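**Student:** Any chance you could fold what I've pasted below:
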Amino acid sequence: MQITNQAYKEGCWIVFLCSIWYTSSSGQNVINKRLLGYFPYPITISMVHMLCVALFLGPVLRLRKVEKLKIHDKHRFLMLVFPLAFGKFFASISSHLSIANVSVSFAHTVKAMMPIFTVILSRIIVNEKASKRVYLALATIIFGVLIATVTELTFNVIGGTFALIATITFSLQNVYTKKAIGDLYIHHLRLLLILGQLASLMLLPIWMYVDLTRIYNNKVLIETLNWPKTLLLLFLSGLLNFTQNIFAFSVISLISPLSYSIANATKRIVIITSSLIFLRNPVTPMNVFGMGTAIIGVLAYNKAKYDDRCNKQMLPVYTSDADLVHMKAYRTREAIFSNGHSNSNYV
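**Tutor:** All right, here's what the predicted structure looks like:
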């Protein structure tokens, strides 16, 4: 009975964490869409997100007593983290540009294609092969996204293109973040802090040249905009973005990789549903069918990848030096993950 009660308490705690995770992520997307409707400065939103990570994560690491990173090879360290920091803010800007031009539901349906690019990039970069079940799941995702695209009432080329660019960039981030965590033996939150700080520094001159200049020269905006409301929404957006990252990692530490993948796919369903309810963007039955098909494909992909990982752990086969290096990095990531220290979805 004691074990049952303990399992029940853990289950309730996981449900609570997922609820906060889903709520913060959905709230962030709804706020961003409303904000961009009258304050069309997506780089500013990305700047706020980067700064919130850079400023708020340090105290969290000290509270959790996460040890500082010891850098043995500074050149190699910079070669790994600089591209990740650039990708972090570039993906953020692309994502915000996409929801500025298309509906949140459609943008997140396009993001369901992330596994496709992850599989392609993993094959190119680390020579990781995929099974037939994985390819079948990818075909389901493509079919669903195609239906959603053809039937999307708010579709435009600019928004769709930026949604695709954001998805590809996030996929690159996933692959290279796994490599960085494995090669540097770094705590995932420590890496997130470093990336947030570097991304803020990289984005600052771009933000000043593009958005700050446009805002300063827009006299009508300066005089008519409700600045207290806008600044509050910007702060809430950054805070919710930071919160959803922290709670996502809390969930990771408590459940299996497969359960987390399902929880992450469920989060996307919640975001799409909440955007349809609160933003009231028009949809058709075929549009909803396409979105649902894409999400089912993502769930099938996660299950297929999980089964493949289990098979690799049971029957490790090394065919080259590259395979040995990859397997070493893979085992390192799995060991970190089992202690609640790894995932690349924060990028």
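**Student:** contacts and neighbour counts: CA atoms only from here.
**Tutor:** Fine.
**Student:** Neighbours of the closest residue in space to residue 195 that isn't next to it in sequence, how many?
**Tutor:** The shortest distance from residue 195 to any non-neighbouring residue, by C-alpha to C-alpha, 6 or more residues apart in numbering, is to residue 85 (4.8 Å). Residue crowding around residue 85 was assessed by other C-alpha atoms under 10 Å; the count is 25.
**Student:** which residues of the protein fall in helices?
**Tutor:** Using DSSP state H, the helices of the chain run over 2-38, 42-63, 74-101, 104-111, 114-125, 132-150, 157-184, 188-207, 213-217, 219-224, 227-252, 257-278, 285-314, 321-338.
**Student:** just to revisit the earlier point, distance of the residue nearest to residue 195 from residue 228?
**Tutor:** Using C-alpha to C-alpha, to the nearest Å, residue 85 is found at 31 Å from residue 228.
**Student:** go on, residue 67?
**Tutor:** The spacing between residue 67 and residue 228, counted by C-alpha to C-alpha, is 39 Å.
**Student:** again with residue 263
**Tutor:** 35 Å.
**Student:** So for residue 216, what's the nearest residue that isn't a sequence neighbour?
**Tutor:** Closest residue to residue 216 apart from its sequence neighbours, by C-alpha to C-alpha, 6+ apart: residue 222 at 7.5 Å.
**Student:** and the one you found, how many neighbours?
**Tutor:** 12.
**Student:** My read is that it contacts residue 214, right?
**Tutor:** No - when contacts are counted by C-alpha atoms under 8 Å, residue 222 is not listed as touching residue 214 (10.6 Å).
**Student:** ok, residue 7 - how many residues close by?
**Tutor:** Residues near residue 7, counting by other C-alpha under 10 Å, number 12.
**Student:** quick one more, to check against the first:
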Amino acid sequence: MSVSTTYNTTTKRRNSVHKNLYDQSLFQIPATQKRPDYEIRHYGLDSRNSALQKIQENCIAAKEVLLGYMSKDIQDHLPDVDFKMSLLCLMWYVVSSISSNMSKSILRKFMHPVALTELQFLISAILCLFFASIVNFYQKPMLKKNSIGQMFSNFPDGILPTYLNGDFQTSIIDTFLKPTQFILATVFPLGLFQFIGHITSHKAATLIPISLVHSVKALSPIVTVGYYALIQKKKYNIYTYSTLSFLIFGVMITCWSTHRNSRKSNNERNGLSMLFGLLSAFISMLIFVTQNIFAKEMFAVKHIDHNSILTPTTASREKRLDKITILFYCSCVGFLFTLFPFLTGELIKDKSGFQDLSLHILGLVVIHGIMHFFQAMIAFQLLGMLTSVNYSIANIMKRIVVISVALCWESHVNAGQIIGLLFTLVGLYGYDKFAMTKPKKNKTMMV
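**Tutor:** Reported below is the predicted structural model:
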């Protein structure tokens, strides 16, 4: 009787606040709740996006605080700043500074500009193929939604091929590595420009100081404006010519001041060698301007009509090439153009490049190739976002940063170089503020 009473009492109390001590579930450790897979996949991406958004909000808030301390007149004369464009240009300047100074260091120990150009084209083609394969791998359905796949999906239009679907055979072997007639017809002139431009630039760097090479290349905006004014009959106002002259004058002062400091150590250099170096730098500048004008329409990103009957694959392949494909086939064409002078010049002569190519120099060449790859990708992106003249101005600013880094690394800065840099910066500001003939929305078009 007592046993039954105890059982009934326990049974009645199971739904009350009192617990049944004979219930085994009370003594089991509760299992942890598993988070859904989609929350795990997107947690890292959401945290990164929130962090980037917070940084952007902080930058805007800091800008508002700084503008609050300035008068209305000063605010009207301040240039419009595009943070994304500025960050992209800053990355371009840093990578270009490393690449340019490393190129000069390599050519001092490895005086084979043709061999360096050939290795540069080879490394660039390998990096393009490797990058396209990595992007294609993360286009698989199971990997497309993770953080790396989402990062590739957020790339601006026109950089990556649109036909990558995760299948290596279909996307890479059958499509990326099989050029069409349209690809060959488009890339062949660019590959020729790359071949002549690299050879002449490296040759000039071995004969004359790097500052003098950049001073000759600084004439590119004037040549660009002259082409559009004389050939295309495009009208520019008087401020365009005056600010460009001001800008080029500052660059020339900086470069010639640097050259004056190095003349004492270069007395043994004969006039013929100096003349040939200047001619090589001038040809390299003309090639740069020609390639800039030729590639402008091809690299400019336009809106894709989603109502078109063409598929994205057909439209991208037939109307506009992506930058990875362009860079890959430009490197391949440049490699083939450089192959004949490389074999005849490096294998026939007594002291070939293979004898001077040590492991240390090979490592520098690989790092230089990687830097050049990133530099080319950023340059292609900027070329599609800016006009030809504006891109030339951005390239002038990049050259100033390269010269400044070289001066701080190798020698002391004199008053003439500082004055030249100030003149150039004033010229850049004047061109950006007063010499624009197009609306501002075209100046900072984002991809």
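**Student:** sorry, back to before: who has more neighbours out of residue 263 and residue 228 of the first structure?
**Tutor:** Neighbours were counted for residue 263 of the first structure and for residue 228 using other C-alpha under 10 Å; residue 263 has more, 20 against 9.
**Student:** Not counting residues beside it along the chain, what's closest to that one?
**Tutor:** Distances taken as C-alpha to C-alpha, 6+ apart place residue 18 nearest to residue 263 of the first structure, at 7.7 Å, with adjacent residues excluded.
**Student:** so how many other residues sit close to the corresponding residue of the second structure for residue 163 of the first structure?
**Tutor:** If you follow residue 163 of the first structure across to the second structure using TM-score structural alignment, you land on residue 281. Residue 281 of the second structure has 28 neighbours, counted by other C-alpha under 10 Å.
**Student:** same thing with the one 3 residues further on?
**Tutor:** A count of neighbours around residue 284 of the second structure, defined by other C-alpha under 10 Å, yields 26.
**Student:** For the spatially closest residue to it that is not a sequence neighbour, which residues are in contact?
**Tutor:** Spatial nearest neighbour of residue 284 of the second structure, chain neighbours left out: residue 197 (4.8 Å); criterion: C-alpha to C-alpha, 6+ apart. By C-alpha atoms under 8 Å, 6 or more residues apart in numbering, residue 197 of the second structure lies in contact with 283, 284, 285, 287, 288.
**Student:** Residue 197 of the second structure and residue 315 of the second structure, how far apart?
**Tutor:** The spacing between residue 197 of the second structure and residue 315 of the second structure, counted by C-alpha to C-alpha, is 31 Å.
**Student:** How about residue 198 of the second structure?
**Tutor:** In this view, residue 198 of the second structure and residue 315 of the second structure are 32 Å apart by C-alpha to C-alpha.
**Student:** between these two, who's got more neighbours?
**Tutor:** residue 198 (24 against 16).
**Student:** OK, contacts around whichever residue in the first structure pairs up with the more buried one?
**Tutor:** Alignment note (TM-score structural alignment): residue 198 of the second structure maps to residue 92 of the first structure. For residue 92 of the first structure, the contact set (C-alpha under 8 Å, 6+ apart) comprises 46, 166.
**Student:** now with 10 Å?
**Tutor:** Counting by C-alpha atoms under 10 Å, 6 or more residues apart in numbering, residue 92 of the first structure touches 42, 43, 45, 46, 47, 49, 50, 98, 166, 169, 170, 347.
**Student:** same thing with residue 340 of the second structure?
**Tutor:** By C-alpha under 10 Å, 6+ apart, the contact set of residue 340 of the second structure is residue 346.
**Student:** Would you mind finding the match for it in the first structure?
**Tutor:** With TM-score structural alignment as the criterion, residue 340 of the second structure lines up with residue 205 in the first structure.
**Student:** doesn't residue 268 make contact with residue 21 of the first structure?
**Tutor:** No - judged on C-alpha atoms under 10 Å, residue 21 of the first structure makes no contact with residue 268 at a distance of 11.1 Å.
**Student:** Those two: which has the busier surroundings?
**Tutor:** Neighbours per residue (other C-alpha under 10 Å) separate residue 21 of the first structure from residue 268, with residue 21 holding more: 26 against 21.
**Student:** ok, back up a step: just name the closest of the contacts of residue 92 of the first structure to residue 59 of the first structure, please.
**Tutor:** Taking C-alpha to C-alpha as the measure, residue 59 of the first structure sits nearest to residue 50 out of the contacts of residue 92 of the first structure, at 15.6 Å.
**Student:** In the second structure, what residue corresponds to the closest one?
**Tutor:** That one, residue 50 of the first structure, aligns with residue 121 by TM-score structural alignment.
**Student:** Count the neighbours of its match for me.
**Tutor:** Here the number of neighbours of residue 121 of the second structure (other C-alpha under 10 Å) works out to 29.
**Student:** what's near enough to touch the nearest residue to it once chain neighbours are set aside?
**Tutor:** Residue nearest to residue 121 of the second structure in three dimensions, not counting chain neighbours: residue 331, with 4.8 Å by C-alpha to C-alpha, 6+ apart. Contacts of residue 331 of the second structure were listed using C-alpha under 10 Å, 6+ apart, and they are 118, 120-126, 128, 187, 190-192, 194-195, 325, 337.
**Student:** Filter the residues you listed down to the buried ones and hand me the ChimeraX line.
**Tutor:** Listed next is the ChimeraX selection for buried residues among these, using 16 or more other C-alpha atoms under 10 Å:
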select :118,120,121,122,123,124,125,128,187,190,191,192,194,195,325,337
